[in-house]
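> generate a structure from the sequence data that follows.
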Amino acid sequence: MKDEKISPDTQTFSILVDAFCKEGKVKEAEAVIDIMVERGEVQTSKRGKLDIAKALFHDLALKGVQPSARTFNIMISGLCGEGQLKEAEDMFLKMDESGFPPDTVTCNVFLQGYIKNQHYDDVGMLLHEMDGRGYSLDASTLSLLIHQIAAGSLDRTSKLSVWYFYSLSVEKYPDNPMLGTREFVNGKHGAYKWLTYKQVYDKVIHVGNAIRSCGVEPEGRCGIYGANCAEWVISMEACYAHGLYCVPLYDTLAFADEKKICEL
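Down below sits the predicted model:
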């Protein structure tokens, strides 16, 4: 176009930005936006490139250019990052209307946006919707959720708990190996014997019921005294199942005597 001395207009630039976004080439899309700013095709504002992106996205719709799911996800990510959750939710609904139902990426981006902006009530609803759609949490979202639970930002006795996520894993992967114990035969280490998620779950239920029968109530403390092993993990999950605080105790601790343990 340059050789033919034809000057690209806003629509041309918009199509380029959308094409780059569809291919996941964010840097190239930003470079086109920078050229548009230099040419005066769009005006910068306090929110910078997000406002430019919003204007371009709106312009695409006016020009009849259909954004892809990737383009929607990029926009939703930017809106969530700026705390503009209402606009992000509106765009979430537009995806279905445009024939691009929200995918796993969309939902994970939204979850992170809700958590970082402390919209904890919305987290539960979105998790329920993800479950209904068969979507899974990615590693970064799961890590963020567990961190918030541990920090007390999310109620450990609610649906948003470590136990909830473990239960989801049991439902999805009941026959997958979860805990392995290495056999010790004739003084030598042998092969690992594995328990599946479902087998561990069944043991957890029994142990949890036993702990509760001792009078330990939700939000209570339960000490686990022993070496690292499958039984230790099972006991820990049993605590999580009933909203109990798991208190690890080891021989290596200086205060590991009967009197001090009772004081804890």
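> make it CA atoms for all contacts and neighbour counts henceforth
OK.
> can you check which helix is longest in the chain?
helix 197-213 (DSSP state H).
> run through the neighbouring helices and strands of that helix.
For helix 197-213, the contact count by 3 or more C-alpha pairs under 8 Å, 6 or more residues apart in numbering; DSSP states H and E identifies helix 162-172, strand 177-185, helix 230-241 as packing neighbours.
> need the winner for burial among these.
Mean neighbour count (mean count of other C-alpha atoms under 10 Å) peaks for helix 230-241 among the helices and strands packed on helix 197-213, with a mean of 21.
> quick one: residue 91 from residue 80, how far?
11 Å (C-alpha to C-alpha, to the nearest Å).
> more neighbours: those two, which one.
It is residue 80, of residue 91 and residue 80, that has more neighbours when counted by other C-alpha atoms under 10 Å, with 22 against 18.
> ok, and the closest non-adjacent residue to the more buried one?
residue 113 (4.9 Å; C-alpha to C-alpha, 6 or more residues apart in numbering).
> that neighbour falls within a helix, correct?
Yes. Secondary structure assignment places residue 113 in a helix (DSSP: H, G, I helix; E, B strand; the rest coil).
> list the residues that contact it.
Neighbouring residues of residue 113 by C-alpha atoms under 8 Å, 6 or more residues apart in numbering: 77, 80-81, 83, 85.
> so which of the residues you listed belong to helices?
With helices taken from DSSP H, the overlap with the contacts of residue 113 comprises 77, 80-81, 85.
> residue 50 touches residue 77, doesn't it?
No. Under the criterion of C-alpha atoms under 8 Å, residue 50 makes no contact with residue 77, lying 10.2 Å away.
> more crowded one of the two?
More neighbours surround residue 77 than the other of residue 50 and residue 77, with 22 against 17 (other C-alpha under 10 Å).
> I'd like the structure of this one too, to check against the first:
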Amino acid sequence: MTMSELEDFSKRIHERLASIQRMLDLSIIDLPQNKLKKLGQELFAIEGILDESEKYVNRQRDQLQHLKTLEKSSQKYLEDLRHLQDNIPEHLPQKKNQVNVSEPVKAYINTEDTQSRQPEKIKKVCKGYIKEMDFITIPEYESIPQYMKGRVSYDQLNSAVRCINASLSSKYKILHQPMKTLNNRSRKLHQRFKEQETKDTKGQFFIVEADICEFTETKVDKRFQGILNMLRHCQRLKELRGGGITRYVLL
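Just a heads-up that it's a prediction; the model follows:
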């Protein structure tokens, strides 16, 4: 009910009451029949106004209850938003960037040397690309069996992912550089990386324990081995053994 509606109700009730009061003031004398009829009409009119005002009050009460419910819901949403704001994970899954090789291929369609030139163009597009391991999502973390998870937290698991990505990045940056641009230490690492490659790792990205120790300060102990098993459970990597070396290949 708006303010103007309240003022209108008040005015109408006061007018009716004033009319009844005048009639009661004249009641000391005998009222004619038409005045008695008029008094009954005024009382009936006041009753109708009161019924109407009661409907308005009930309607306003329902609206107030609805607003209180909305207030509670809004407060809950606000608390949830604040909780999200205060607990934003350090690691958020990112959409993989896919190399679009369709355009370079189209450029050579219907030419005589299509077969020879297409691989060169694709190789140029992919040159320098280094694959990274995706961070573990909360549902994936919760799917890991408790006996395997132990006391490793969600953040600790993704810290290991970040460590592995740092090792991969450092390793393949060396592999992608021409040998003549490398210093003695990097050349020795480059040679070691090449010796660790096999026909099963061709075209894939992998690291070994020595790479983690070389490029990060992480200690590859029994606890870290357990984390690698968790990452294997989440299908982030697989193990390839050979020559006394365990290779952790990204999936």
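> tm score of chain vs chain?
Superposed pair, TM-score by TM-score structural alignment, normalised by the length of the second structure: 0.20. Supporting alignment: 91 aligned residues with a C-alpha RMSD of 6.3 Å.
> from residue 33 of the first structure, how far out is the residue nearest to residue 80 of the first structure?
In this view, residue 113 of the first structure and residue 33 of the first structure are 25 Å apart by C-alpha to C-alpha.
> same check, this time on residue 188 of the first structure
Counting by C-alpha to C-alpha - residue 188 of the first structure and residue 33 of the first structure are separated by 65 Å.
> residues near residue 139 of the first structure, how many?
Look at residue 139 of the first structure: counted by other C-alpha under 10 Å, it has 10 neighbours.
> what's the answer for residue 141 of the first structure, then?
Residue 141 of the first structure has 19 nearby residues by other C-alpha under 10 Å.
> with residue 196 of the second structure instead?
16.
> just residue 51 of the first structure next, same as before
17.
> secondary structure element for it, which one?
Residue 51 of the first structure belongs to helix 49-62 when assigned by DSSP states H and E.
> do residue 190 of the second structure as well
helix 184-196.
> may I see the buried residues of that helix?
186-187, 189-190, 193, 196 (16 or more other C-alpha atoms under 10 Å).
> residues in contact with the helix or strand just after that helix: which ones?
As assigned by DSSP H and E, the chain's next helix or strand after helix 184-196 of the second structure is strand 206-207. In this structure, residues lying in contact with strand 206-207 of the second structure by C-alpha under 8 Å, 6+ apart are 167-168, 247-250.
> how about a cut-off of 7 Å?
168, 247-250 (C-alpha atoms under 7 Å, 6 or more residues apart in numbering).
> right, and the helix or strand after that strand?
As assigned by DSSP H and E, the chain's next helix or strand after strand 206-207 of the second structure is helix 209-215.
> and the end-to-end length of stretch 230-237 of the second structure?
10 Å.
> now do stretch 238-249 of the second structure
Here the two ends of stretch 238-249 of the second structure are set 5 Å apart, with distance taken as C-alpha to C-alpha.
> so what's residue 192 of the first structure closest to, chain neighbours aside?
Closest to residue 192 of the first structure by C-alpha to C-alpha, 6+ apart is residue 182, at 4.1 Å.
> that neighbour contacts residue 194, doesn't it?
No. With contact defined as C-alpha atoms under 7 Å, residue 182 of the first structure does not reach residue 194; the gap is 8.7 Å.
> got the buried residues for whichever strand or helix holds residue 121 of the first structure?
In the assignment (DSSP H and E), residue 121 of the first structure maps to helix 120-133. For helix 120-133 of the first structure, the buried set under the neighbour-count rule, 16+ other C-alpha under 10 Å, comprises 120, 123, 126-127, 130.
> stretch 62-82 of the second structure now?
Buried, per 16+ other C-alpha under 10 Å, within stretch 62-82 of the second structure: nothing.
> repeat that for stretch 109-116 of the first structure.
Across stretch 109-116 of the first structure, burial judged by 16+ other C-alpha under 10 Å covers 109-115.
> how about the helices of the second structure, start to end?
Going by DSSP H, the second structure shows helices at 3-25, 33-86, 102-106, 114-126, 138-143, 146-149, 154-176, 184-196, 209-215, 222-233.
> including distance to residue 240 of the second structure, could these go into a markdown table?
Output for the helices of the second structure, formatted as a markdown table (distance: least, C-alpha to C-alpha, whole Å):
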| stretch | distance to residue 240 of the second structure |
| --- | --- |
| helix 3-25 | 80 |
| helix 33-86 | 40 |
| helix 102-106 | 32 |
| helix 114-126 | 25 |
| helix 138-143 | 23 |
| helix 146-149 | 21 |
| helix 154-176 | 16 |
| helix 184-196 | 11 |
| helix 209-215 | 13 |
| helix 222-233 | 12 |
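> these: which one's closest to residue 241 of the second structure?
When the helices of the second structure are compared by C-alpha to C-alpha, helix 184-196 sits nearest residue 241 of the second structure, at 10.6 Å.
> so who does residue 195 of the first structure touch?
177-180.
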